[in-house]
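A.B. asks: Next input, structure requested:
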Amino acid sequence: MKSRSLGSRWFDALNVAFLAMVGIVCILPFLHVLAKSLSDQASVMANKVSFYPIGMNLSAFEFVITKSRYMEALEVTLFVTIVGTILSMTITIMAAYPLSKPEFRGRKLIVLLYVFSMLFYGGIIPGYILMKGLGLLDTVWAMIIPLLVVPFNLFVCKTFFEGLPESIEESAKMDGASNLRILVSILLPISLPVVATLGIFYAVGYWNNYFHPLIYINAVDLKPLQIYLYDTISNTEDVLTQQPEDVRLRLSSEGLRAATVIATILPILLVYPFLQKYFVHGLTVGSVKG
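C.D. replies: Next up is the predicted model:
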């Protein structure tokens, strides 16, 4: 094997060093917030906390989990994320499969409509009027229906189906399999990478959705984690003043905000590392064909 030149090795070393620095810079804010959430009140108020906890204290997390709306908001977000992802994946796959077939009548027009929806948006007021007319205000469906189909995800799925060998379907049709049977029993099992990728895209989208709940949800018991996070950060002082004196002595506003942020992102953060590889694969799939 031909040895690499000294310049190439130096270039690789500089790349690794640069990317390592960028990674450290990206993770430092998270470590700072985490350290604040685990530190005692005096250290946080004195601005002594940097990237590691001082005077380990779990009072902020205990308050967030047991004495706030965190668990209610988490239940709403989990429901919206799980149900929304399942419905979105079902509709996206069912729409992408026929659109991947050149012989499908009206294919170009339907694709054009999806492209049009990617480029133009009706606006906030028409969307609100539509949701009100459908009777979906203050329901969980107001947080699910607007995100049911993301055109980009549909095109990624369509592109993947177009890249599959036609011989697979032809042999199944010769055995008498219907199109639905081919999709469910043959194509989906070999399409797990793109299915996982789009599932992550939809799940993260539903989990982080802030815009639609803010507009369509007024009922306190239906507000998801993102609205709960905003309300807590905006009204931390008011929340603390309503607590008994012993609670106020153990908590600081900054520590409570930090604990709320960590508790809000922790569930999706625990899942993401196991599925991260599918993000890159999904972007690669979407760039193979038009």
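
A.B. asks: Every contact and neighbour count from this point should use C-alpha atoms.
C.D. replies: OK.

A.B. asks: List of residues touching the helix or strand harbouring G127?
C.D. replies: Element membership of G127 [criterion: DSSP states H and E] is helix 124-133. The contact list for helix 124-133 (CA atoms under 8 Å, 6 or more residues apart in numbering) reads 137, 142, 215-216.

A.B. asks: If we use 7 Å, what do you get?
C.D. replies: 137, 142 (CA atoms under 7 Å, 6 or more residues apart in numbering).

A.B. asks: and after that helix, which helix or strand comes next?
C.D. replies: Beyond helix 124-133 in the direction of the C-terminus, DSSP H and E gives the next helix or strand as helix 151-162.

A.B. asks: Could you pull out the buried residues of that following helix?
C.D. replies: 151, 153-162 (16 or more other CA atoms under 10 Å).

A.B. asks: Check the offset of that helix from the chain's centre.
C.D. replies: In terms of CA atoms, centre = their mean, to the nearest Å, the centre of helix 151-162 is found 19 Å from the chain centre.

A.B. asks: run this one through as well so I can compare:
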Amino acid sequence: MKSAVKISWGERCFAVFNYCFFIIMGCTTLLPFVNLIAKSMSSEEAVISGNVGLLPVGIQFETYKYVLQDSMFLSSLKTSVLLTIIGTTLSLTLTTLTAYPLSKVRLRGRKWILLMFVFTMLFSGGLIPTYLLMQNLNLVNTLGVLFLPAMVNVFNMLIIKNYFEGLPDSLEESAKLDGAGNIRILIHIMLPLSLPVMATIALFFAVAFWNDFFAAMIYITNPELKPLQLYLKELIVSSSGDFLKNNVDAAINMTPQSIQASSILLATLPILLVYPFLQKYFVKGVLVGSVKG
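C.D. replies: Predicted coordinates:
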């Protein structure tokens, strides 16, 4: 029997260093989040005095109750959920329909079409012309302005295109011999085989739409259409007295800092719940879709 491979002293030191380094980096990213949780659950006196670290002091849940009863928070949450669902569905559909024909070498003018798409990644019309275009299209202060301009993401389209190019051509040829058309091949053959990259790109789109506040800050002035991230932005930058001005009783055992922390955590929770279901496809989808260029 062959003896086990011996690990040198240098390799052991390197492994220990890697473990320590990544543990430290992991804690660095988690500690602010833990501190946020502690602040959202701590009493008014503890937050004001700065005694809250990684554990809550004087546990209370009134801040969560206050935030969940806030009509503006609920309205913004509804807008963000609708935006994420509609935007992700339409963007993934149109991006896939764009990537599939561009993955075929037989497509006439394929290189020039790809060049036009890549050109938009490097250059744009600018913020003011884009705003004037949205205004002329009567999209300002509508939900559509938050997802229609982002229907086809070129970077995500290239990843899907590269994934399609990696699938065997014999599958499509066999399907055509059986009388299948291009749409049927895409739906019944290509998409089931492309589940990893589709889940990855769907996660990309969902996170982008959920976290986007800049487009809403530019195009949305109607409070009922403001997404959750814009609500949080205004919540954080507004003065301390604005938080509790509509609820005198809420001032008991609560601070603006704890309300900010509770709002941020509640806004982060939905997207965190989605990620575990798509995590197993994430790495495989990105790596396979990025091999070919």
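
A.B. asks: just to revisit the earlier point, once aligned, what mean separation remains between the helix holding G127 of the first structure and the second structure?
C.D. replies: Its matched residues in the second structure lie on average 0.6 Å from helix 124-133 of the first structure after superposition (mean CA distance after the TM-score superposition for the first structure).

A.B. asks: Same question for that helix: list its buried residues.
C.D. replies: When neighbours are counted by 16+ other CA under 10 Å, the buried residues of helix 124-133 of the first structure are found to be 127-128, 131.

A.B. asks: Make TSV from those and add distance to S59 of the first structure to it.
C.D. replies: Formatted as TSV, the buried residues of helix 124-133 of the first structure follow (distance: CA to CA, whole Å):
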residue	distance to S59 of the first structure
G127	42
Y128	40
M131	41
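
A.B. asks: tell me which of those is nearest to L240 of the first structure?
C.D. replies: Of all these, L240 of the first structure sits closest to Y128, with 34.3 Å by CA to CA.

A.B. asks: Now check the second structure for the residue matching the closest one.
C.D. replies: Using TM-score structural alignment, the equivalent of Y128 of the first structure in the second structure is Y131.

A.B. asks: ok, now S234 of the first structure?
C.D. replies: Aligned counterpart of S234 of the first structure in the second structure: V237 (TM-score structural alignment).

A.B. asks: and if you look at P29 of the first structure?
C.D. replies: Match for P29 of the first structure (TM-score structural alignment): P32.

A.B. asks: Equivalent analysis for K173 of the first structure, please.
C.D. replies: Counting by TM-score structural alignment, K173 of the first structure lines up with K176 in the second structure.

A.B. asks: Its match: neighbour count?
C.D. replies: If you count neighbours by other CA atoms under 10 Å, K176 of the second structure ends up with 14.

A.B. asks: post-alignment, the strand or helix carrying it versus the first structure, mean distance?
C.D. replies: Assigned by DSSP H and E, K176 of the second structure falls within helix 169-177. Compared with the first structure after the fit, helix 169-177 of the second structure shows a mean deviation of 0.5 Å (mean CA distance after the TM-score superposition for the first structure).

A.B. asks: what do you get for stretch 28-39 of the second structure?
C.D. replies: Following the fit onto the first structure, the mean deviation recorded for stretch 28-39 of the second structure is 0.6 Å by mean CA distance after the TM-score superposition for the first structure.

A.B. asks: Can you list the buried residues in that stretch?
C.D. replies: 33-39.

A.B. asks: Which members of these are the farthest-apart pair?
C.D. replies: Taking CA to CA, no two of these sit farther apart than F33 and K39, at 9.9 Å.

A.B. asks: counterpart of G144 of the second structure in the first structure?
C.D. replies: In the first structure, the residue paired with G144 of the second structure is W141, using TM-score structural alignment.

A.B. asks: cool, and S103 of the second structure?
C.D. replies: So, by TM-score structural alignment, S103 of the second structure is matched to S100.

A.B. asks: and its match, how many residues sit next to it?
C.D. replies: S100 of the first structure: 18 neighbours (other CA under 10 Å).

A.B. asks: hang on, the earlier thing: need the contact list for the match of K173 of the first structure.
C.D. replies: With CA under 7 Å, 6+ apart, K176 of the second structure has no contacts at all.

A.B. asks: ok, now how distant is it from Y100 of the second structure?
C.D. replies: Distance of K176 of the second structure to Y100 of the second structure, computed by CA to CA, to the nearest Å: 16 Å.
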